[in-house]
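Asks: coordinates only, sequence not included:
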């Protein structure tokens, strides 16, 4: 229970001047599946109450479609929408992902698998690549600043920039880089359930995510094969100790993990709610003005770091269990 709560505390709103000022304790109430700190094998049910919701903050948008929100698409698809905070498109939904991801992380620790993510970019600010050999040290660096960037100098720059954007009534996007270490060889499927495809789907399902790349990503398209190929090496001629000199593949080849670090990056768009008037249309198709009100993040990435880790943990846990079932079936 303590670990689930510690993970939720990293996502909850109201943490700093660069996040929404909504105050939620995000206290996890475990209803079933856990006894004396251990899972029992029954479904784990968790409730996270909303304590600081303000439905009145949204009455002014009940009859209009906010630019770049899900208002229009929900209305056209379902013929009805709950305007009080975004409904299913609200980022409050991600609290459940973090709680479930905490359970998956606990499972993965039994196999020595580690997951680390941090804010590597905000707007045009980009942090230098960090050495991922010591994830514990990186975690301490990340949690030492409100930007959740593992490079202290860049973190300070990010905080100042996000705060200036907030004061201007605007928002900004950002990027999160992640690494998954000690993943065994063989996770993933060769065609439709490729490991990187499932990671991509998991990340793209997070609110505000607009991009995903793994390994060399888009930059790899600029290289030649002679530059991009990861050369295999077997220590002491042992097939169980094979690794590659480089890791442009991002730890995945043919949709299957190769034992190297799995690396990927996730891009988040700017939050759509800005504290400025914007032109739009109402539910009758007439011109209207959308006014920015309420409590919203000027940049989501500092709180989204733990969501990215949670979704990665769920994907790896799924594939690990699937891989184990193959081994049992083959006996």
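Replies: Thanks, I have the structure now. Note that the structure is a prediction, hence the values are computed from the model and not measured.

Asks: going forward, measure contacts and count neighbours with C-alpha atoms only.
Replies: Will do.

Asks: need the next SSE after the helix or strand hosting residue 267, C-terminal direction.
Replies: Secondary structure assignment for residue 267, by DSSP states H and E: strand 262-268. With elements assigned by DSSP H and E, the helix or strand that comes after strand 262-268 is strand 278-281.

Asks: and the lengthiest helix in the chain, what other elements does it pack with?
Replies: What stands out as the longest helix in the chain, according to DSSP state H, is helix 301-329. Where contact means 3 or more Cα pairs under 8 Å, 6 or more residues apart in numbering; DSSP states H and E, helix 301-329 is packed against helix 2-11, helix 94-109, strand 114-122, strand 174-181, helix 195-204.

Asks: mind checking which of the ones you listed is nearest residue 273?
Replies: Residue 273 lies closest, by Cα to Cα, to one member of the helices and strands packed on helix 301-329: strand 174-181, at 15.7 Å.

Asks: what is the closest one packed up against?
Replies: Short answer (3+ Cα pairs under 8 Å, 6+ apart): strand 174-181 packs on strand 114-122, strand 262-268, helix 301-329.

Asks: I figured residue 146 hits residue 16, correct?
Replies: Yes. Counting by Cα atoms under 8 Å, residue 16 is a contact partner of residue 146 at 6.7 Å.

Asks: with neighbour numbers in mind, choose between these two.
Replies: Neighbours were counted for residue 146 and for residue 16 using other Cα atoms under 10 Å; residue 146 has more, 18 against 11.

Asks: I'd like the distance between the more buried one and residue 230.
Replies: Residue 146 is 36 Å from residue 230, where distance means Cα to Cα, to the nearest Å.

Asks: take a look at this one as well, against the first:
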């Protein structure tokens, strides 16, 4: 389906070459100051035509707020967001009348629906992600104002060029990579045309992308994302664990092929004695972990550490090289696709990953707040044994013993 989320719910619409794309966002809290400029920032980072290593399609992706706000404040009612498609060239796709493009969605969409969009990738196109990014930008603003949440993504690899994830074989992850996860900012990411904040690696990536473009080819890569200051306790046992929903969100992005959280597959090569995250008392009196190889999630629930994960993107399927393939009628032929396409999608995928992460955290926050608010209406629990409550945590005690969630949130935001 075209909807995502349970409480903060997003429904996207539009194809790559229709009149407009956009979304309806339901569940936005009332009273949030919101203008089109708040949403436009991420859409401008996602838009095509940003540099000569991205697609040449020229779209400014200007967002139009259609509903759900008045005087720059959200009303709590559904928010409609619209972006016009302007630089359309459907004649570039005449060959798709004869050929299902290799590794594209032409054949599978036709098999599923019995009909497909005649030009572009339809709903499989990255144009569909405009609605996600717009809805995620709203979620980002709420999370920042209410909790101080920071979400930063960056390009970690392009083809065989990758960040130095570990300097030694006996390291789960190297200090340089871990420090980057802890400190990198969007400003640093956007300084590089590749959106890799490691200058030496970025230079190699740029050279690699240009070389692929020159030979009418494409490259895959990966994006790392970190979520900082995420509230404790997010995630729903058992099937909606936080990493499961993050994986669902990330693998729904076009061209994605893999998702790993924390130490990922590399962590599977180490024994538990090395990979475990021992607890220590932090400066704020809360428990922290010494290593965080878990990636901020344990038992499917956020533990207060940075949440970090990496997503793999395949090479863009549409390339201008001639490819021997079959037509819809089964006869063989040669296809050299036309159109304007990214030689590597990962630089433009960065804001998509960030905003999809925001959608997940926003929905989880609202689910958790609903649970806490319901618990707050019950009589105080004074008979529980000490092993059933979290010691020394006033915020948890206040929620359980009847103080309002709003008061607790306000205190938390003030502390941060």
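Replies: Yes, it's here. Since we're looking at a predicted model, the values are computed, not measured.

Asks: coming back round to it: the strand holding residue 267 of structure 1 against structure 2, how far on average?
Replies: Here the mean offset of strand 262-268 of structure 1 against structure 2 after fitting is 0.4 Å, by mean Cα distance after the TM-score superposition for structure 1.

Asks: so which bit of structure 2 is that strand matched to?
Replies: The aligned range for strand 262-268 of structure 1 in structure 2 is 307-313, by TM-score structural alignment.

Asks: cool, stretch 54-67 of structure 1 as well?
Replies: Using TM-score structural alignment, stretch 54-67 of structure 1 lines up with residues 89-102 of structure 2.

Asks: name the residues of the matching stretch that are buried.
Replies: Neighbour-count burial for stretch 89-102 of structure 2, counted by 16 or more other Cα atoms under 10 Å, picks out 95-96, 99-102.

Asks: again, but for stretch 207-214 of structure 1
Replies: Using 16+ other Cα under 10 Å as the burial criterion, the residues of stretch 207-214 of structure 1 that qualify are 207-209, 212-214.

Asks: matching residues in structure 2 for that stretch?
Replies: Aligned using TM-score structural alignment, stretch 207-214 of structure 1 spans residues 254-261 in structure 2.

Asks: excluding sequence neighbours, find me the nearest residue to whichever residue in structure 2 pairs up with residue 190 of structure 1.
Replies: Applying TM-score structural alignment, one finds that residue 190 of structure 1 aligns to residue 237 in structure 2. Counting by Cα to Cα, 6 or more residues apart in numbering, residue 237 of structure 2 lies nearest to residue 300, which is 6.8 Å off, once chain neighbours are set aside.

Asks: just to revisit the earlier point, tell me which of the helices and strands packed on strand 174-181 of structure 1 sits most buried.
Replies: Greatest average neighbour count among these goes to strand 114-122 (a mean of 25), per mean count of other Cα atoms under 10 Å.

Asks: returning to what we had before: as JSON lines, the helices and strands packed on strand 174-181 of structure 1 with distance to residue 87 of structure 1 would be great.
Replies: As requested, these are exported to JSON lines (distance: least, Cα to Cα, whole Å):
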{"stretch": "strand 114-122", "distance to residue 87 of structure 1": "27"}
{"stretch": "strand 262-268", "distance to residue 87 of structure 1": "20"}
{"stretch": "helix 301-329", "distance to residue 87 of structure 1": "19"}
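
Asks: among these, single out whichever gets nearest to residue 9 of structure 1.
Replies: helix 301-329 (9.6 Å).

Asks: quick one, that closest one and helix 195-204 angle?
Replies: Angle, helix 301-329 of structure 1 to helix 195-204, by axes from the mean of the first three to the mean of the last three Cα atoms, to 10 degrees: 140 degrees.

Asks: which part of structure 2 lines up with helix 301-329 of structure 1?
Replies: Taken onto structure 2 by TM-score structural alignment, helix 301-329 of structure 1 occupies residues 346-374 there.

Asks: ok, now how distant is the residue most central in space within structure 2 from residue 336 of structure 2?
Replies: Nearest to the geometric centre of structure 2 sits residue 353, at 2.4 Å (Cα atoms, centre = their mean). Look at residue 353 of structure 2 and residue 336 of structure 2: by Cα to Cα, they are 30 Å apart.

Asks: again with residue 123 of structure 2
Replies: Counting by Cα to Cα, the gap from residue 123 of structure 2 to residue 336 of structure 2 is 22 Å.

Asks: the more surrounded of the two?
Replies: More crowded of residue 123 of structure 2 and residue 336, by other Cα under 10 Å: residue 123, with 21 against 14.

Asks: please pull up the equivalent of the more buried one in structure 1.
Replies: Match for residue 123 of structure 2 (TM-score structural alignment): residue 88.

Asks: picking that back up, nearest to residue 34 of structure 1, out of the helices and strands packed on strand 174-181 of structure 1?
Replies: Per Cα to Cα, nearest to residue 34 of structure 1 of those: helix 301-329, 18.2 Å.

Asks: which ones are touching residue 55 of structure 1?
Replies: 84-85 (Cα atoms under 8 Å, 6 or more residues apart in numbering).

Asks: quick check: the gap between it and residue 293 of structure 1.
Replies: For residue 55 of structure 1, the distance to residue 293 of structure 1 - Cα to Cα - is 12 Å.

Asks: and what of residue 70 of structure 1?
Replies: Counting by Cα to Cα, the separation of residue 70 of structure 1 from residue 293 of structure 1 is 17 Å.

Asks: looking at these two, which is more packed in?
Replies: It is residue 70, of residue 70 of structure 1 and residue 293, that has more neighbours when counted by other Cα under 10 Å, with 18 against 15.

Asks: is it true that that one touches residue 88?
Replies: No. Using Cα under 8 Å, residue 70 of structure 1 is not in contact with residue 88, being 9.2 Å away.

Asks: where in structure 2 does stretch 141-160 of structure 1 fall?
Replies: Using TM-score structural alignment, stretch 141-160 of structure 1 lines up with residues 188-207 of structure 2.

Asks: show residues contacting that stretch.
Replies: Under the contact criterion Cα under 8 Å, 6+ apart, stretch 188-207 of structure 2 has outside partners 51, 53, 153-158, 161-163, 184, 347, 350.
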